[in-house]
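**Q** using only what follows, build the 3D model:
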Amino acid sequence: MFLRLAEFCVRRRRLVLLTWLLALIVAGLLAGAFAGPSVTNFADDQRTESGRALALFNAAGGGSVADNARVVVATDPSVPDGVRNPAVRAQVAALRDRITALDPATGMLDLYTPGNPSDVAISPDGTVGYTTLTLPSESDTVRNERVSQIKDAAASFSAPGARVDFAGDWFADQAPPGIGEAIGLTLALIILLVAFGSLVAAGLPLLTALAGVGIGAVTVMLLQNVIDTPGFAVSLTVMLGIGVGIDYALLILTRFRTALADSLPVDQAVLRAMDTAGRSVAFAGVTVSIAIAGLMIQGGATGPTMTIAGCAGVLAVLLAALTLLPALLATIGTRVDRLRMPWRRADTPAADGRWARRWSGWVQRHPWAGVVVALAVLLILAIPAFDLRLGFGDAGNRPTTDTTRIAYDELARGFGPGSNGPLILVTELPGDQASGLAELGALGGQIAATPGVASVSPPIPIGQVDGRPVAMLSVTPTTGPQDTGTTTLVHELRDTVIPRSTLPVQVTGAAVGGEDYAELTLDRLPLMVAVVLIFSFLLLALAFRSVVIPVKAIAMNLLSLGAAFGVIVAVFQWGWGMSLIGVGKVGPTEAWVPVVLFAVAFGLSMDYEIFLVSRIRERFLTTGDATGSVTEGLAATARVITAAAAIMVCVFASFVFFDDRGLKAMGLGLATAVFVDATVVRMLLVPATMEILGRANWYWPSWLRRLPSLDAVHRDSIEPTPTGRTATDPTSTVPEAVRG
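**A** So this is what the prediction gives:
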């Protein structure tokens, strides 16, 4: 199949190039005309109590919590009467007039009209006040446009000694769009120039990746019309597609240039590259996609949307690598090394692998030392992972210059830390509303006496659902939304206090929604991990005809992931170096990050396992030398794996330039996992363990020999004949007992 596809792309190169060009043009037009809106909200998952309570609250006419923000007015202690100062009141009134004039769907309550304390309040010392701002809820795009207009309206607020800020995720400062992608691409281009020394050769992987990413991103944008997709999904598609796409194209391009150096004609060089590296790339892409598809087990919002975002990027760039790239290579031919960099010397493959042979030789002479050192590094990096705490960050984690962080700190100063994350208790009342409100009020009195509670509002009727009245209590904790004390309070209310009432009370709120979502994620995580590991084992076992290699690969990949989780905890929960990546305060790890990181990083780790071990196995099947095959396999792949890993680390590390805290953690984790995997694991732990195990690496029980083989997916030394068939069988010199 690979040769037939490659032959078609070579023979019909112009048709393939024209098809891709038209596809990209059509994709751009479709994205401009039919891209769906993104909807970012993890709090309304109705598999959780908080999600069901939020749905009841909204259905009763309480409005969506996600649609509301706060306008926070704060004054210096020197301002007479604080926010009630006449000059401040005049400016607040003028701001309210400007905001409410923008759109009938945008409303700002009067700060100075008494009402529900959860909507409007002035602090006891009079220096801080807040009022509720309701935003249109059609989509992220509509909200973002209105937020920009509101910020412009607030720019003219000029009361002496006073300032106005906004509390709500929509008002967080945003970096210029595309800055993360631009940084990642720039660093990737620099590495490619260093690796290839030619502008043409360096540009081909970038061009291939960008073409695939364009199709993948548009696919996600169009699917947003039929499935609620968080705003960062397209960014994940783009960055994952760029990193994987450049790597895949890099591997194929390297084999193509090697074939040209062996004096093969251009068309035959393309066929060799596609029938060797192309097979490994295809298998690697499928493996990554299967790992990502394991996210479907999570269900809810994360499962389908993150699966779509990840697989769209990977499969689109895989398609580009298997079709567009061979057509480009056949067209460019020997001009692939044009526009050489002045520092580039002639390629010397033997010299390129010399350092890898020396390194492999040292590791194989001291295998147990290599294993001990590698395990020590990985386990030390993984130690912080035992302190992993899932949840969601909030404005308190943002830089201190962000308007939402300023508002967060001012609210904590005026009303206590719990004011930034009040708990909302929602219930349906019995037929007699008066008696129901009385019972709810009695429950509020018991809650007020509970340790950890700062204040409780009186019962507030909010509407009806199916003819039954619905009411709420607003509970302000003494601790902030991310504090463990708030989580403890929620469990105390749910397990002890609320059951004393006969009312069906449910608890929701931003902090509660995050904790509930985190618990749901953890509940489903073991099943997801088990499914991904089982499928990975089966694929690798059938590919390498070994039961030892898959077990070893899975164990090593889990160690790499442990190191990645450890670094995330150290930075985002312990605060080590957090200011370097724009994190303002420590907090929990975003609940969706571990599951997505596991799926993506595990799949990517399998890529390097396939690229390295397939070369080792090819040499072993040819020579039967267990030690020499490791040395030759490492020498043949060290340069390309190093370059590929460096590119992927740079691309993923550029995630830290995104504003979203979860994307920052995701990027840091992926960069760490890839770096550790390509260095400590592939360059130290793999050769050391393979030397220790020797021929046992390729153990394949006789009773499994009837199973189908995927061995042909990673042939690495075959010589395509003019008809595309292999001239030799590399297994012919190896005994049947070894081949399996």
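**Q** all contacts plus neighbour counts: C-alpha atoms, from now on.
**A** OK.
**Q** just checking, residue 72 is part of a helix?
**A** No: counting by DSSP: H, G, I helix; E, B strand; the rest coil, residue 72 is not part of a helix but strand.
**Q** so what's the residue count around it?
**A** 25 (other C-alpha atoms under 10 Å).
**Q** was I right about it contacting residue 406?
**A** No: the pair residue 72 and residue 406 does not pass the contact test of C-alpha atoms under 8 Å, sitting 9.2 Å apart.
**Q** common neighbours of those two, please.
**A** Common contact partners of residue 72 and residue 406 (C-alpha atoms under 8 Å, 6 or more residues apart in numbering): residue 165.
**Q** from residue 92, how far off is residue 99?
**A** For residue 99, the distance to residue 92 equals 11 Å [C-alpha to C-alpha, to the nearest Å].
**Q** more neighbours: those two, which one.
**A** Using other C-alpha under 10 Å, the more surrounded residue of residue 99 and residue 92 is residue 92, with 25 against 22.
**Q** isn't there a helix covering that one?
**A** Yes: under three-state DSSP, residue 92 sits within a helix.
**Q** flag every buried residue along the helix ranked longest in the chain.
**A** Using DSSP state H to assign secondary structure, the helix with the most residues in the chain is helix 510-544. Of the residues in helix 510-544, 510-522, 525, 528-529, 531-533, 536-537, 539-544 count as buried by neighbour count, 16 or more other C-alpha atoms under 10 Å.
**Q** how far off centre is that helix?
**A** With C-alpha atoms, centre = their mean, to the nearest Å as the basis, helix 510-544 stands 15 Å off its chain's centre.
**Q** same question, stretch 305-315
**A** The answer for stretch 305-315 is 11 Å, by C-alpha atoms, centre = their mean.
**Q** also stretch 556-572?
**A** 14 Å.
**Q** another sequence for comparison is provided below:
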Amino acid sequence: ERAKGHTPQEAAGLATGTAGSAVVFAGLTVVIALAGLSVIGIPMLTKMGLAAAGAVMIGVFIALTLVPALLGFWPNAVLSRNARKRGRIKEGGQNNGGSRWARFVLRRPLPVLLLSVAGLGALAVPVMDLQLGMPGDEAKPTSTTERRAYDDLAKGFGPGFNGPLSIVVDARGATNPKAAVTTIEKKIKATDGVVSVSPARFNPAGDTAMFTAVPSTAPTDKKTQDLVKTIRNQRPATEASTHGASFEVTGTTALNIDMAQKTQNALIPYLIVVVGLAILLLMVVFRSILVPLKAAVGFLLSVLAALGSVVAVFQWGWLASLLGVETTGPIMSLMPIFLVGIVFGLAMDYEVFLVARMREAYVHGDNPRQAVESGFRHSARVVVAAALIMMAVFSGFIGASESMIKMIGFGLAIAVLFDAFIVRMAFVP
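**A** Below you'll find the predicted structure:
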């Protein structure tokens, strides 16, 4: 706006009135994605989501109030050093990298669309083999004492020794509590996949007991997950033979399995809530049905492709050595939720900034093709810069020794890469 000849005060007002509205709606989509984590029902995620959503709201408030106020004190802070010396600002030309790329895409819309969808679809295929869990000491580098201890215990006592199942028996309703506990012990020991059962320990009252069952497979093995399900499925028959006792399967291994199942079950409702609310918000912004639907489809493509890449690297082991991944295994149970929540907010940010500028050009008289070019000419650099910043931040986590941190960093970085440079730069135009 300064380049168009407006005074500093007018330029700040116009920018706040145009780009400021994009900031508000982009911020609201991020708030929806982060606050929506509360629907999953895991307190830790609820706290993280609400705290991050609050930080975003503060960021939006600062952009609309503090930034224009500071420009009132330092009106030339937005200008380059040369522009300050010359005393005039050269307006950007009609051609830059963004507009040239937009014209390239608009000349070949169908091939670009098919190539982007096919490429992201192919990267999403590994999602069909997704296995969720919580990587433990077995995923740490062999140089750590935890990993060496894990390997020694597995070698000496079997892989399941690192992840025993805790069985808690409530025998207060049984006529003979000790006999009831013994019955449950024998039933669980006879289950396929259990190699040993420890002697039961009773409370002082003698009506509650606890013992451990050691599986034959590692804590993150699919067979261990099946074993927990089998023991729980057989629980009604086992409890019936005790005449009044009941038991529960718990412990770290069972807890991780339950958390993975809970997040997996919550993923679809979370997507429906977040994407549905964002579509309604974008309908208000753009007065359109197609634009919000296209934004949601593009996001799903990028997040599925990113999750597929995570599965290919951390579960299948493709290119794992390049990232320093020493042991493959299940994907961290919270990974899909993190990807959806954070990447959705960023994706809608990029979408709003690009398309809002296109709509602004269209309202001012440009035809649709010119409006798309104008949107890219003015906003492509902002989106590219924002995406590169986020990719740099997330890529820094890949160098961590912890497998979970490495996985989060890789997943988020590649998701931003797909969404900003393939979906928003190719699929959208």
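**Q** about what we covered before: which strands and helices sit next to the longest helix of the first structure?
**A** Judged by 3 or more C-alpha pairs under 8 Å, 6 or more residues apart in numbering; DSSP states H and E, helix 510-544 of the first structure is in contact with helix 49-57, helix 266-293, strand 390-391, strand 423-428, helix 484-492, helix 548-568, helix 593-623.
**Q** mind putting these into a markdown table with mean neighbour count and distance to residue 68 of the first structure?
**A** Output for those, formatted as a markdown table (neighbours: other C-alpha atoms under 10 Å; distance: least, C-alpha to C-alpha, whole Å):
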| stretch | mean neighbour count | distance to residue 68 of the first structure |
| --- | --- | --- |
| helix 49-57 | 23 | 13 |
| helix 266-293 | 25 | 34 |
| strand 390-391 | 23 | 21 |
| strand 423-428 | 24 | 14 |
| helix 484-492 | 17 | 22 |
| helix 548-568 | 23 | 31 |
| helix 593-623 | 23 | 26 |
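**Q** distance from stretch 378-398 of the first structure to the middle of the chain?
**A** How far stretch 378-398 of the first structure lies from its chain's middle: 15 Å, per C-alpha atoms, centre = their mean.
**Q** what comes up buried for it?
**A** For stretch 378-398 of the first structure, burial by neighbour count (16+ other C-alpha under 10 Å) applies to 378-379, 381-385, 388-398.
**Q** residue in the second structure matching residue 280 of the first structure?
**A** Residue 280 of the first structure maps onto residue 22 in the second structure, with residues paired by TM-score structural alignment.
**Q** which outside residues touch stretch 202-210 of the second structure?
**A** Contacts for stretch 202-210 of the second structure (C-alpha under 8 Å, 6+ apart): 166, 167, 168, 169, 170, 171, 172, 177, 178, 181, 200, 201.
**Q** now do 10 Å
**A** 166-174, 176-178, 180-181, 185, 198-201, 211, 245-248 (C-alpha atoms under 10 Å, 6 or more residues apart in numbering).
**Q** cool, and stretch 172-181 of the second structure?
**A** Contacts for stretch 172-181 of the second structure (C-alpha under 10 Å, 6+ apart): 168-171, 183, 185, 187, 200-202, 205-211, 238-239, 241-247.
**Q** buried subset of those residues, written for PyMOL?
**A** Buried members of these, defined by 16+ other C-alpha under 10 Å, are picked up in PyMOL with:
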select buried, resi 168+169+170+171+183+185+187+200+202+207+208+209+210+211+238+239+242+244+245+246+247
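**Q** which of the contacts of stretch 172-181 of the second structure fall in strands?
**A** 168, 169, 170, 201, 202, 208, 209, 210, 211, 246, 247 (DSSP state E).
**Q** quick one, what contacts the fourth one?
**A** By that I understand residue 201 of the second structure. The contact partners of residue 201 of the second structure, taken as C-alpha under 10 Å, 6+ apart, are 168, 181, 208, 209, 210, 211, 212.
**Q** now the alignment partner in the first structure of the fifth one: closest residue in space that isn't a chain neighbour?
**A** So that's residue 210 of the second structure. Under the alignment (TM-score structural alignment), residue 210 of the second structure pairs with residue 472 of the first structure. Counting by C-alpha to C-alpha, 6 or more residues apart in numbering, residue 472 of the first structure lies nearest to residue 426, which is 4.5 Å off, once chain neighbours are set aside.
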